[in-house]
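Chemist: 3D model of this:
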Amino acid sequence: MQYSILWADDEIDLLKPYIMFLESKGYDVTPVNSGADALEEVEKSKFDVVFLDENMPGMTGLEVLPQIKQLKPNLPVIMITKSEEEHIMEEAIGSKIADYLIKPLNPNQILLAVKKILDKKRLEEEKTNLSYQQEFRQLAMQYQDRIDHNEWAEIYKKLIFWELEIDRTENKSMAEVLNMQKSEANANFARFIEENYEEWLNDPKIDKPLMSHQLMRKKVFPLVKDNSPLFFLLIDNLRFDQWKILEGLLQDYFTVEEESSYYSILPTTTAYARNSIFAGMLPSEIEKQYPKHWVQDIGDSEDEEGFNQYEDFFFQEQIRRSRLTFKSSYYKILNTTQGKSLVDNFNNLMQNQLNVVVYNFVDMLSHARTDMAMIKELAPDESGYRSITASWFTHSPLFDLLKKISEKKGRLIITTDHGMIRVQNPAKIVGDRSVNTNLRYKQGKNLNWDDKDHVLVCRKPERFFLPKINVSTTYVFTMEDYFFAYPNNYNHYVNHYRNTFQHGGVSLEECIIPFVYLTAK
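Modeler: As a prediction, the model looks like this:
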């Protein structure tokens, strides 16, 4: 591609060697010797970048710069000056220059500045693709070996890293290869969970990951201090890749002290995983100890929050059982009004040693995406989903709350209860009306399914510490990117739910989730 450069300098004749150097590299350079001429050229011709001398007679570079930005707001301008005065640099940077060069120049300095602007995307894509190709084989060999839960978490984080890096490239030419590798990794991870999950829950001596019911006791309560408020923010349904997007938005306000992960229990749903977090117990233990407060996920109800009416009660009970005494609060935010009210109440929160805030936007977004065509258009894939999450967060009361926490030197934990996966493949299942509606797992006494390879079966719920409604209750979980579909009206059902984000089953995206501890900058 032939790039065009405009170079404005009152001593332009002295710069001929540099211009010839750029032309030898394939750039088309238009020289002018005044700010007025530069504006005239910008108005009538198309340029890819402008070199602008700061100290020209008549109109200075700093005077020309805002007028160029008015004419062509997205045209990159490189300011060139003999001066190293700080106020000139600050004024130029404030006017959104692309780069700042100080005379005397050298050819490689000029070429680097041009490449950083004009060839940046191409060079970054080439480097990203090459680096991923080099790691592709190493990752594939790693997850085909017998590895433990820590290694699986590291593999998932590496896959997320490359997914985000490739997503930032212009052509995303390696995206399909990465998706195939993620799919293969998920198939191996599902077998890993199938082989190990029951033992994790029943054998106290084996090595196992941190799980939902241990999170508060092992990771949160030890961070509570008398003189420094701790905010525990649980964003429902937040995947690791979405956290990495939020991290970029928070980097001016917080320092990440710890970025780790833990494993969600099964089913990877709000009703089970989040109740376990706040109760500090597994689902069947909660049902046994607090039968009046356990709401069973059965029938045709799709109101997930209806299963989580007693989180505050479970939270306070866990504090009591742990024999801890500290001042705490619990808030569940379901809409913008509640979010703004919490921000308005911020000064009162600073009087507590631990503030728990549950935010439900991401979960609501996943359900809205299933039912609303407009949301599907805005978030057709993981990249779009991350984008819409970032847009929400940037303009949300939650961001305002976190800025206040940073301003007051509070400490922050960001985590979630489970992730989600974009489902693609249907698995037929038959059950009676008492079977729950979740697409990624089913429970019931008369379940029949065809797919044996992509379904994890739990015929003894007590081994998974899950409530047993009937003597013959069975739990089944889809693995990888499969979802359950009934034979009745099968094609309509599949077309409606394919390519939607769901949770409840077994996948890297649902099971391995972020736990991040941050301190204010």
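Chemist: please make it C-alpha for all contacts and neighbour counts, starting now.
Modeler: OK.
Chemist: what about residue 406, which SS state?
Modeler: helix (DSSP: H, G, I helix; E, B strand; the rest coil).
Chemist: who's in contact with the helix or strand that contains residue 244?
Modeler: Assigned by DSSP states H and E, residue 244 falls within helix 240-250. Applying Cα atoms under 8 Å, 6 or more residues apart in numbering, the contact partners of helix 240-250 are 157, 160, 164, 386, 389-390, 393-394, 419, 509, 512-514.
Chemist: need the residue closest to the centroid of this protein.
Modeler: Nearest to the mean C-alpha position of the chain, by Cα atoms, centre = their mean, lies residue 242 at 0.9 Å.
Chemist: related to what we said a few turns ago, mind telling me the two of the contacts of helix 240-250 farthest from one another?
Modeler: Spanning the widest gap among the contacts of helix 240-250 are 394 and 512, at 25.0 Å by Cα to Cα.
Chemist: the more surrounded of those two?
Modeler: A direct count of neighbours by other Cα atoms under 10 Å for residue 394 and residue 512 places residue 512 higher, at 28 against 15.
Chemist: not counting sequence-adjacent ones, nearest residue to the more buried one?
Modeler: residue 263 (4.9 Å; Cα to Cα, 6 or more residues apart in numbering).
Chemist: thinking again about what came up before, mind putting the contacts of helix 240-250 into CSV with distance to residue 299?
Modeler: As requested, the contacts of helix 240-250 are exported to CSV (distance: Cα to Cα, whole Å):
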residue, distance to residue 299
157, 36
160, 36
164, 39
386, 32
389, 31
390, 34
393, 34
394, 37
419, 23
509, 26
512, 28
513, 28
514, 31
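Chemist: next, the structure of the following sequence, for comparison with the previous one:
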Amino acid sequence: MSNGARILWVDDEIDLLKPHILFLKGKGYDVETANNAYDAIDLVASHPFDLIILDEMMPGMTGLETLPKIKEIRPTTPVIMVTKSEEENIMDKAVGSKIADYLIKPVNPNQVLLSIKKNVHSQQLVTEQSTADYRSQFGEIASALGQARTFADWTAIYKRLVGWEVELTESTDPGIREILAFQKNEANNEFSKFVRNHYLDWFSSRDGDTPVLSHNLMKAKVFPVADENPKTIFILIDNFRYDQWRMIHPVLHSIYEVEQEDFYCSILPTATQYARNAIFAGLTPLAIDKIMPNLWLNDNEAGGKNRHEEDFLKRQMQSQGRSGKLYFDKIVRSDAGKRLLDNIEKVHQADFAVIVYNFLDMLSHARTETQIIRDLAEDEAAFRSLTRSWFEHSDLLLLLKLLAERGHTVILSSDHGTIRVDNPVKVVGDRETSPNLRYKTGKNLAFNPKEVFAITKPEQAHLPKSNITSTYIFAYNRDFFVYPTNTNQFVRYYDNTFQHGGISMEEMIVPFIVLKPR
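Modeler: You can find the predicted model right below:
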């Protein structure tokens, strides 16, 4: 049975290698041969090969002389160089010519087979092993779901599931991806129950199981890092999820080492208006509304809901007796990013800096509204890939490189995550009801209490209310709210879009990363 791989073996003593060739054919490989460079080049030009084994010491044209001609025709085809010589200059030339592997004669068949597997089947072997590893851990994760009692338990589960999502992205086994998606969906259902049962207690309890919430983030996690590192930059990337961090981490590996990889819990609603204002104010939304009513706008009030973040932060720092020079900037357009790079010295001179990047939030909205973006980011895996592509060409990466050169400690985090929704849940509300798809607040909401997390007394969740009978409801897992009128049209537009505001691991379990320059 053929494994589909076509190999060209080039050696002036090819007749002596018949046992090796028969061995490879017995393993299912389609092997063609050439005993000189000129025939080899003609074969490469006329036929695609998955791998080429090239002898270095050939009369007429050596392997090193042949290699660039092969690469010119088939630049991506891996080439294994074989030679009798162990001279360092020959090895250096071969490696410099981007060979895939280097073997010293005499070679044995298993040695050749191992090199072929490494260079032709490496991705397949990795995914096969990953699939086997995940299958063996499926039961462990299922058991952990039943035993999770704290937010820390859930962060551990979420890390494992995201790790497997990233690991199995390239898997050729669609069945294993379906099993993983099923298990993650089950995990989100159980996480939703956990939040429903414990969320309100977190505002009154002071035991060790209470997670760090948005309004405690600066005091509990950010400022302690800043106290230990005089030049600290806190970069808040809107809608930044842990799986997206896993995608950009390799890009930063040569620049920064990860000193801390942790999580905190976003408050509800997992929406910028609530979560980010709470972070910078160091107060719950209800407290902001009471203490600074002129700076808080409810959902049903016109105007920008995040225009006072810098004022909130300055007030929080002042209330905690924190002095020093603060730099604050919000990047919502590409020209703002370039302006920030031009002003890098202002960032460097500050004692503490905070920079908000809104790109991922804009990308989520653009995916909803633009078909081409939706096609590019069809699912979570594609969305992660798009995130990495953006990051590799972004002003943010350039900024991080400049900060590393200047010795800054960097904190990467977010105000909330986002989740791809696909299950419509019907609600009824009046004109004053908030428009968000993952949460609603209003005075005349009608809903099925089994399908939502309802907070009828907003003050228990430290949320403001626009009138005396205001209620908040939150969507679970991958649900999104629709009205009975024009339901089908609404569902077609928003199905399979990324949204935030509700209850899911992706939205509430927010990464908190501390980076130190290498």
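Chemist: superposing both, give me the TM-score.
Modeler: TM-score of the superposed chains, computed with TM-score structural alignment, normalised by the length of structure 2, equals 0.95; 516 aligned residues with a Cα RMSD of 1.9 Å.
Chemist: picking that back up, looking at the contacts of helix 240-250 of structure 1, spot the one nearest residue 331 of structure 1.
Modeler: For the contacts of helix 240-250 of structure 1, the nearest to residue 331 of structure 1 is residue 393 (17.9 Å; Cα to Cα).
Chemist: isn't the closest one up against residue 399?
Modeler: Yes: assessed by Cα atoms under 8 Å, residue 393 of structure 1 is found in contact with residue 399 at 6.1 Å.
Chemist: that older thread, contacts only, for the residue nearest to residue 512 of structure 1.
Modeler: Taking Cα under 8 Å, 6+ apart as the test, what residue 263 of structure 1 contacts is 209, 210, 211, 212, 511, 512, 513.
Chemist: what does residue 422 of structure 1 correspond to in structure 2?
Modeler: In structure 2, residue 422 of structure 1 lines up with residue 420, judged by TM-score structural alignment.
Chemist: trace residue 447 of structure 1 over to structure 2, please.
Modeler: In structure 2, residue 447 of structure 1 lands on residue 445 (TM-score structural alignment).
Chemist: around the closest residue to its match other than its chain neighbours, count how many other residues there are.
Modeler: Once flanking residues are discounted, residue 445 of structure 2 sits nearest to residue 429: 4.7 Å by Cα to Cα, 6+ apart. Residue 429 of structure 2: 17 surrounding residues under other Cα under 10 Å.
Chemist: can you name the residues that contact the aligned residue in structure 1 for residue 429 of structure 2?
Modeler: Under the alignment (TM-score structural alignment), residue 429 of structure 2 maps onto residue 431 of structure 1. Residue 431 of structure 1 sits next to 444, 446, 447, 448 when contact means Cα under 8 Å, 6+ apart.
Chemist: of these, just the buried ones, PyMOL syntax please.
Modeler: For the buried members of these, the matching PyMOL selection, counting by 16 or more other Cα atoms under 10 Å, is:
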select buried, resi 444+447
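Chemist: so of the contacts of residue 431 of structure 1, which ones are in strands?
Modeler: Residues of those located in strands (DSSP state E): 444, 448.
Chemist: I'd like to know which of the contacts of residue 431 of structure 1 is nearest to residue 217 of structure 1.
Modeler: Nearest to residue 217 of structure 1 among these, with distances taken as Cα to Cα, is residue 444, at 32.3 Å.
Chemist: does that closest one touch residue 430 like I think?
Modeler: No: using Cα under 8 Å, residue 444 of structure 1 is not in contact with residue 430, being 10.2 Å away.
Chemist: the strands in the stretch 101-250 of structure 1, which residues?
Modeler: With DSSP state E, counting those that start in this stretch, the ranges of strands along the stretch 101-250 of structure 1 come out as 230-235.
Chemist: name the nearest residue to the equivalent of residue 163 of structure 1 over in structure 2, sequence neighbours excluded.
Modeler: In structure 2, residue 163 of structure 1 lines up with residue 165, judged by TM-score structural alignment. Leaving aside its chain neighbours, residue 165 of structure 2 sits nearest to residue 180 (7.4 Å; criterion: Cα to Cα, 6+ apart).
Chemist: alignment lookup: the one you found to structure 1.
Modeler: Aligned partner of residue 180 of structure 2 by TM-score structural alignment: residue 178.
Chemist: OK, contacts around its match?
Modeler: 159, 162, 163.
Chemist: follow-up on the earlier one: what residues does the residue lying closest to the match of residue 422 of structure 1 once chain neighbours are set aside make contact with?
Modeler: Among residues not flanking residue 420 of structure 2 along the chain, residue 498 sits closest, at 4.2 Å (Cα to Cα, 6+ apart). Counting by Cα under 8 Å, 6+ apart, residue 498 of structure 2 touches 364, 365, 367, 368, 418, 419, 420, 421.
Chemist: now with 10 Å?
Modeler: Residue 498 of structure 2 makes contact with 239, 361, 363-365, 367-368, 374, 379-380, 383, 417-422, 478, according to Cα atoms under 10 Å, 6 or more residues apart in numbering.
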